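**Q** have a look at this prediction, sequence included:
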Amino acid sequence: MTTHLVTGAGSGIGAAVARTLLDRGDDVVLVARSDSRAEELRATYDGAEVLVADLAFPESVESLTPPGSLDSVVHAAGVVELGPVSTLSIEHWAAQLRVNVVAPAALTRVALPALRSARGTVVFVNSSAGLVAHPGWSAYAASKHGLRALADSLRSEEAAHGVRVSTVYPGRTATPMQQKVHAQEGKEYDAGDWIRPQTVADAIVRVVDLPRDATITDVTVRPAG
């Protein structure tokens, strides 16, 4: 039996990952931002353990007590707010950096003893914006470039402990976040144009399941069209 901790299970890629792992019989631990949200996740994912910490306030993860052994931690939670540097507020900058970079770093630190115990895998769900920054994407892309740096440093630091670190860079994926992005861009949204969340989740699970003789450091997933 393997045990996995997943953030962002409320929707999108995180939801697909959590469901895939739970349905195949693995133990799954989820992170909810509030007690009420935790109850919703428990109802949705029967059998999952749910911990409460608001990733918008990264210090809240320091009180979490994860299981003693974790085969993976999948960081799938994230927020986005588009806008040019000339108008994007400090609040929008800070929120994206807190949720997209600082919270994953803090949660990984809390989970490291359990990851080392299982020689587990950390998966950071990044974005194509973590590779290239386009106009209007400065804050989000900066947060995702920072997440990439976190993964690269962590990989070198934890190799001696047997902890593998992978980054997955999905292109546009049919999630509620993508719908919000289209609204901010003033574009029509058609989920059929983009990658299914399950497709990205399948790639993540394959990374987690990779035999111990190898590691996949980076995976880029792009829409086929």
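**A** Yes, it's here.
**Q** use CA for all of it now, contacts and neighbours both
**A** OK.
**Q** in whichever helix in the chain runs longest, what counts as buried?
**A** Counting by DSSP state H, the longest helix found in the chain is helix 138-158. Across helix 138-158, burial judged by 16 or more other C-alpha atoms under 10 Å covers 138-148, 150-152, 154-155, 158.
**Q** for stretch 206-222, same thing?
**A** For stretch 206-222, a neighbour-count test (16+ other C-alpha under 10 Å) marks V207, V208, D218, V219, V221 as buried.
**Q** quick one: furthest residue from the center of this structure?
**A** Seen from the C-alpha centroid of the chain, the residue lying at the greatest distance (C-alpha atoms, centre = their mean) is S86, 28.5 Å away.
**Q** dropping in the other structure now:
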Amino acid sequence: MAVHVITGAGSGIGTAVAERLAERGDELWLWARDAGRAGQLRERFPGARTLVGDLDEPERLSWALGHQSPPDRVDSLLHIAGVVELGGVGELTPKVWQATLAANLVAPAELTRLLLPQLRAARGHVVFVNSGAGLHASPRWGAYAASKHGLRALADALRGEETRNGLRVTTVFPGRTDTPMQEKVHRQEGREYDPERWMTAESVATTVLTALDLPRSAEITDLSVRPTG
């Protein structure tokens, strides 16, 4: 039975991935920002275990994990959580920049660092669910795109450093996907939201599982997936 640590399992792509892995009987460790959220995740995913720590405060994750009992081995660490706040470079404050970079880049880096011993023990797999914004930055997407460009760099560096330990590292770059985050983006853009225009979260989940299930002799490093409409 494979052991997966998943951030962002409470909605959108994270929920779709967690559901697929739960259906096949894998062991889930779901990351929650607080105890209340952890309880909600355990109700939604019976049998899953939870780890608690606020990804908005990556400097406290070491302390948080040190007061819990994480798994002894981790077959995959799936970074799916993220935040977005649109605004022009002339509008965004340092607070927005810092919050975006903390949740989308620094927290994944720190969580990966903290779980590296367990990942090495399992010759595991780290998957970063990035974004099309991690490849191209559009107007008003500066902070989010910068965090996602940085996340791609993190994945590339990690892959080069840990390949000798048997780790695989994959970055998935989804286009616009029907999720609560996408609804928020449309509100910020002042546009009407039509979920039929975008990919389903299940489509992205299939992409993630394809990377996880690839034979050990191969590795998907970077994979883009886009809506067909």
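**A** Nice, thanks for sending it over. Given the structure is predicted, the values throughout are model-derived calculations rather than measurements.
**Q** TM-score of the superposed pair?
**A** Once superposed, the chains reach a TM-score of 0.99 (TM-score structural alignment, normalised by the length of the first structure), with 225 aligned residues with a C-alpha RMSD of 0.7 Å.
**Q** returning to what we had before: closest to R33 of the first structure among the buried residues of stretch 206-222 of the first structure?
**A** V208 (24.7 Å; C-alpha to C-alpha).
**Q** so the closest one sits right up against S72, yeah?
**A** Yes. Proximity of V208 of the first structure to S72 meets the contact threshold set by C-alpha atoms under 8 Å, at 6.7 Å.
**Q** where do the contact lists of these two overlap?
**A** T121, V123 (C-alpha atoms under 8 Å, 6 or more residues apart in numbering).
**Q** P113 of the first structure maps to what in the second structure?
**A** If you follow P113 of the first structure across to the second structure using TM-score structural alignment, you land on P117.
**Q** which residues does the helix or strand following the longest helix of the first structure contact?
**A** Next helix or strand after helix 138-158 of the first structure toward the C-terminus (DSSP states H and E): strand 164-170. For strand 164-170 of the first structure, the external contacting residues (C-alpha under 8 Å, 6+ apart) are 119-128, 130, 148, 151-152, 154-155, 158, 200, 204, 207, 215-222.
**Q** the residue farthest from the centre of the first structure -> the second structure?
**A** So S86 of the first structure corresponds to G90, using TM-score structural alignment.
**Q** contact partners for its match?
**A** Per C-alpha under 8 Å, 6+ apart, neighbours of G90 of the second structure: none.
**Q** cool, and A121 of the second structure?
**A** Contact partners of A121 of the second structure, counting by C-alpha under 8 Å, 6+ apart, are R73, V74.
**Q** so it is in which element?
**A** Per DSSP H and E: helix 107-122 holds A121 of the second structure.
**Q** what is the burial count for T2 of the first structure?
**A** 14 (other C-alpha atoms under 10 Å).
**Q** er, A15 of the first structure actually
**A** A15 of the first structure: 23 neighbours (other C-alpha under 10 Å).
**Q** distance of it relative to I195 of the first structure?
**A** The gap separating A15 of the first structure from I195 of the first structure is 15 Å, by C-alpha to C-alpha, to the nearest Å.
**Q** same check, this time on G25 of the first structure
**A** From G25 of the first structure to I195 of the first structure the distance is 26 Å (C-alpha to C-alpha).
**Q** repeat for H145 of the first structure
**A** From H145 of the first structure to I195 of the first structure the distance is 22 Å (C-alpha to C-alpha).
**Q** could you find the counterpart of R176 of the second structure in the first structure?
**A** Using TM-score structural alignment, R176 of the second structure sits opposite R172 in the first structure.
**Q** nearest residue to its match in space, please, no chain neighbours.
**A** In space, R172 of the first structure comes closest to W194 once its chain neighbours are excluded; the distance is 5.8 Å by C-alpha to C-alpha, 6 or more residues apart in numbering.
**Q** the residue mapped onto that neighbour from the second structure: neighbouring residues, count only.
**A** Using TM-score structural alignment, the partner of W194 of the first structure in the second structure is W198. The number of residues packed near W198 of the second structure is 18, by other C-alpha under 10 Å.
**Q** cool, and P113 of the first structure?
**A** 17.
**Q** does it touch T65 like I think?
**A** No. P113 of the first structure lies out of contact with T65 (C-alpha under 8 Å); the separation is 11.0 Å.
**Q** which residue is nearest the centroid of the first structure?
**A** Mean-position check on the first structure, C-alpha atoms, centre = their mean. Result A76 at 1.8 Å.
**Q** just give me the match in the second structure for it.
**A** Per TM-score structural alignment, A76 of the first structure is aligned with I80.
**Q** end to end, how far does stretch 101-113 of the second structure reach?
**A** 17 Å.
**Q** again but with stretch 49-64 of the second structure, I slipped
**A** 15 Å.
**Q** how about it, which residues are buried there?
**A** Neighbour-count burial for stretch 49-64 of the second structure [16+ other C-alpha under 10 Å]: R49, T50, L51, V52, G53, D54, L55, D56, P58, L61.
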